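>>> Here's a sequence, model it:
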Amino acid sequence: MSVQSLPELLIHDLGDILFAERTILKALPKMIREVSGAEMRARLEQHYEETQQQVGNLELAFAALGERAQAQRCPGILGIIQEHDEFKSEEEPSKPIMEAFDLGAGLRVEHYEIAAYRSAIAIARNLGIPEVIDLLQRNLDQELAMASFIESNAAMALETARANAEAAAAKSASRGGAKKGGARKGGAKKGAVKRGAAKKGGASKRGGAKKATAKRGSTKRARR
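Take a look at the predicted model:
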């Protein structure tokens, strides 16, 4: 698609945002499953419904321009999603640390969308298309509200994540210590068994020596 005018740029940007919203719609259920806090989970579930509405608003914006809603591949949002997936698979974070990472990932998504909507609204305003401006502004307001929620709850969520991560680490260390203690006891038992075997071996050797001496004594008496 050749983009040579502002109307064409607006259509391109709407396609970019549409792709992003549809991608986020697929990714949100996975993020919701990774969150343990009831309030954050409920807010993400609400935002899932908002994202469905946003897709509908974008399709209406296309219709207002007399265009068919067509998504344009958005490398920006794909990069954020890929970063999330690679961190999870390559770094193998604990659940509390994954939740802390998700806060940052969520903010990156929201601010990417905020920038995209503000840019598209500026173009629509320049072209004097109030219907498109209104539809995009609704979506922008929801993204701003979601970003604000994440930021206002980040401190508490990070504190909870830190406490949970430290508790998990302490529990893991405790289990490791118990295993080492068991290994020491096992080693002590093996040592005792070896010492017992050594004693038996020594006693057997001494007994054999006594028998040999007795035999030599008997031989001498027989000769006499």
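>>> CA atoms for contacts and neighbours, from now on please.
Fine.
>>> what about the residue most central in space within the chain, which SS state?
When C-alpha atoms, centre = their mean is applied to the chain, the residue found nearest the centroid is residue 98 (3.5 Å). At residue 98 the chain is in helix, as set by DSSP: H, G, I helix; E, B strand; the rest coil.
>>> quick one more, to check against the first:
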Amino acid sequence: MTKLSEIYVTGLKNAHAMEHEALAIMEPQVASIKNYPEVAQRLQQHLEETKGQILRLESLLERAGAQKSALKDIAMGAGGTIAALGHKLAPDEIVKNSFANFAFEHYEIAAYKSLIALARAQNDSDAVATLTTTLDEEIAMSEWLDYNIEPLTLQFATLREQGLHSKN
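Okay, the predicted model is just below:
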């Protein structure tokens, strides 16, 4: 295996673990959202996309003759769980989750752009296409979050002013 291939495979393993972290962050959010059905619906959609992204990454790892890193998957999943728990205590949990999700989407976008560059450097057009599909999903989620941060914040404030449960 060339150094380039080693870097690429490491990136695939890292992305696989990153997506497990995303699941660990989103699953509790979806389960607890009550007053923001459009947020719950979009997170659920992205949760399903993320499961598909994991399968695509596993396929790319298999094509490269590598396996996912169970240790990285567990560690990143645990990190995501801890991150999700950190916002549970906040009175503005839904808003803080929105910030964190927006930041995490940009982390994922950067990771997929890097993987695409490595796949291109190896002239692997199939991998480029597969990774671009995932990148497009991450960009779409980031754009949705960006568009909805202000309305979500105002909805939170309105519910709070009305004395209604606004946390999630």
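>>> re earlier: how far away is the equivalent of the residue nearest to the centre of the first structure over in the second structure from residue 152 of the second structure?
If you follow residue 98 of the first structure across to the second structure using TM-score structural alignment, you land on residue 93. Note on residue 93 of the second structure: its distance to residue 152 of the second structure, by C-alpha to C-alpha, to the nearest Å, is 12 Å.
>>> How about residue 164 of the second structure?
15 Å.
>>> How about residue 47 of the second structure?
Separation of residue 47 of the second structure from residue 152 of the second structure (C-alpha to C-alpha) stands at 19 Å.
>>> Give me the mean deviation of stretch 14-28 of the second structure from the first structure.
Stretch 14-28 of the second structure differs from its equivalent in the first structure by a mean of 1.4 Å after superposition (mean C-alpha distance after the TM-score superposition for the first structure).
>>> quick check: that stretch aligns to which part of the first structure?
Against the first structure, stretch 14-28 of the second structure falls on residues 16-30 (TM-score structural alignment).
>>> tell me which residues in the matching stretch are buried?
16, 17, 18, 19, 20, 21, 23, 24, 25, 28 (16 or more other C-alpha atoms under 10 Å).
>>> helices or strands next to the helix ranked longest in the first structure in the packing?
Using DSSP state H, we find that the single longest helix of the first structure is helix 130-223. Counting contacts by 3 or more C-alpha pairs under 8 Å, 6 or more residues apart in numbering; DSSP states H and E, helix 130-223 of the first structure is packed against helix 38-64, helix 95-127.
>>> close enough to count as contact, residue 120 of the first structure and residue 13?
Yes: the pair residue 120 of the first structure and residue 13 qualifies as a contact (C-alpha atoms under 8 Å) at a distance of 6.4 Å.
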